[in-house]
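> Next come a sequence and a model predicted from it.
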Amino acid sequence: MQPTAPPPYPVNFSVAYPDRPLNRLTSFFRLFTIIPIVIVLGTVYSGGAEWGQWGGDNGNHAQNVAYGFGGVLFFGPLLMILFRKKYPRWWFDWNLELQRFANRVTVYFALMDDRYPATDDQQSVRLDYLYPGGTLNRFLPIVKWLLAVPHYVVLFFLHIGAVVAVVITWFAILFTGRYPRPLFDYVEGVLRWQNRVTAYAFTLVTDRYPPFRLAP
């Protein structure tokens, strides 16, 4: 009897290869063209809150208000999993959509797509989480960030390689208009690895330890 293949990892990531000439002009100025969408991403990706005052003259009769910011929901899901063994679906959807948006910006910066990142359309980037429901271990979220330390070390070196690959690709696009397929596959694999670690250690959507591989 043949051994049963393990189920696919519950985080799927892929980028459609641009099998066409890429825009040389926007690729050349990518460090500048990306600035507006990075600012937009920063407004929803940074977490926290700030207190201020609304109304009143010289502080008289002023009301204190809290200006909330977005960001990856970590502590909320952690507490819900710990005490209720539940991951609220709308928190799950928020984290998924935020990671999709962040990945579209990253893919644009890495020259893997010359279409400007959309705030809602998936474009060439596909990122999916399998909703865990009530299947998560209630205590693992406390230590997942620590268990993922080996991945942080490996990703540090993989990201160095990805930066070198993008620099080489920048010259390749300027001269040929094409993204070398081996470099594309490598950068895509690094982003896939990063997304699996993020899903495990920070968005907490799975208890399965991320595999040490670039491939799907």
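Right, received. Where do you want to start?

> contacts and neighbour counts: CA atoms only from here.
OK.

> Point out the other helices and strands that the top helix by length along the chain packs with.
Identified as the longest helix of the chain according to DSSP state H is helix 149-176. Counting contacts by 3 or more CA pairs under 8 Å, 6 or more residues apart in numbering; DSSP states H and E, helix 149-176 is packed against helix 24-28, helix 181-201.

> Tell me which of those lies nearest to residue 209.
With CA to CA as the measure, helix 181-201 is the member of the helices and strands packed on helix 149-176 nearest residue 209 (7.0 Å).

> Going by neighbour count, list what's buried in that closest one.
Neighbour counts over helix 181-201 (16 or more other CA atoms under 10 Å) mark 183-201 as buried.

> Got another one to weigh against that:
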Amino acid sequence: MDGSRSSYPPVTVTARLDTPLSRWLWLVKWILVIPHWIVLIFLWIAFVFVTVIAFFAILFTERYPRALFDFNVGVLRWSWRVSFYSYSALATDRYPPFSLGPEPDYPARLDIAYPERLSRGLVLVKWWLLAIPQYLVIAFFAGGMRAGWWSGGLTTLLTLIAAFALAFTGRYPRDIFVLVVGLNRWVIRVAAYASLMTDRYPPFRLDQGGEESPVKPWPVEDR
């Protein structure tokens, strides 16, 4: 693999801690996000079917159909916004939009660079065999799956600690915020890889903080 590709991250996850935050709104957010969870259940069912179709498209053409790719990116974006609002971060009180689009003004954002070509060989093994070590890691700190998104575990524990700190001090601890975003970023990178949206293996690295380098086109070697 060309080492120059390291300057072209295929998955970019950014987040901004909103201030001020309500001391007590987090107690009822589980109710407020129920409409989103209902929609996301159906979106993630569609996500699975789209990924299966993309699997065969990549196997025969080395390409992920752009319309299908954009849909799956939209599902991941929607899930990330809802997670950020609710119990994977609790870092904003701004209600997530019902949207598959990028929503650049929302404090939680996600972009995945469209790959012009993907490996036929990797598509056969990356979503199960190669991703097993990553699944074991994220299961430890991200818990289980709910409405298509990992929840529970270390991430939720840290988020609840931040919520109690917010309730009693009026402040969301910055150190917890950057760690929680880093954990979510790791999960999203694995989700993008396992759903065949990139051939770049997720790094075993906790990139903390709210900002990442912008997504740039990912050069592809001639085959």
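Arrived safely, thanks for sending. This structure is a prediction, so every number in the text was calculated from the model and none was measured.

> What's the TM-score once they're superposed?
The TM-score (TM-score structural alignment, normalised by the length of the first structure) is 0.81; 188 aligned residues with a CA RMSD of 1.8 Å.

> re earlier: can you pull the buried residues of the longest helix of the first structure?
For helix 149-176 of the first structure, by 16+ other CA under 10 Å, it's 151, 155, 158, 162, 165-166, 169-171, 173-174.

> measure the residue nearest the centre of the second structure to residue 117 of the second structure for me?
In the second structure, the C-alpha nearest the mean C-alpha coordinate belongs to residue 188, at 2.9 Å (CA atoms, centre = their mean). Using CA to CA, to the nearest Å, we find residue 188 of the second structure at a distance of 21 Å from residue 117 of the second structure.

> Check residue 7 of the second structure too.
Taking CA to CA, one finds residue 7 of the second structure at 18 Å from residue 117 of the second structure.

> out of these two, which sits in the busier spot?
Remark: of residue 7 of the second structure and residue 117, residue 117 carries more neighbours, 19 against 13, as counted by other CA atoms under 10 Å.

> Do a quick rundown of the helices in the second structure.
Going by DSSP H, the second structure shows helices at 29-32, 34-61, 66-85, 122-125, 132-142, 153-169, 174-194.

> any idea how far residue 138 of the second structure is from the aligned residue in the second structure for residue 131 of the first structure?
Counting by TM-score structural alignment, residue 131 of the first structure corresponds to residue 114 in the second structure. Separation of residue 114 of the second structure from residue 138 of the second structure (CA to CA): 24 Å.

> And for residue 48 of the second structure?
Noted for residue 48 of the second structure: a distance of 20 Å to residue 138 of the second structure, by CA to CA.

> just residue 182 of the second structure next, same as before
12 Å.

> Residue 16 of the second structure now?
From residue 16 of the second structure to residue 138 of the second structure the distance is 22 Å (CA to CA).

> Check residue 151 of the second structure too.
Where residue 138 of the second structure is concerned, residue 151 of the second structure sits at a distance of 10 Å (CA to CA).

> go on, residue 126 of the second structure?
To residue 138 of the second structure, residue 126 of the second structure is 16 Å away according to CA to CA.

> residues near residue 140 of the first structure, how many?
Residue 140 of the first structure: 18 neighbours (other CA under 10 Å).

> sorry, that was for residue 204 of the first structure
26.

> ok, for it, nearest residue in space, not its chain neighbours?
Nearest non-adjacent residue to residue 204 of the first structure, counting by CA to CA, 6 or more residues apart in numbering: residue 141, 6.5 Å away.

> ok, now how distant is the aligned partner of that neighbour in the second structure from residue 130 of the second structure?
Alignment note (TM-score structural alignment): residue 141 of the first structure maps to residue 123 of the second structure. Residue 123 of the second structure sits 10 Å away from residue 130 of the second structure when distances are taken as CA to CA.
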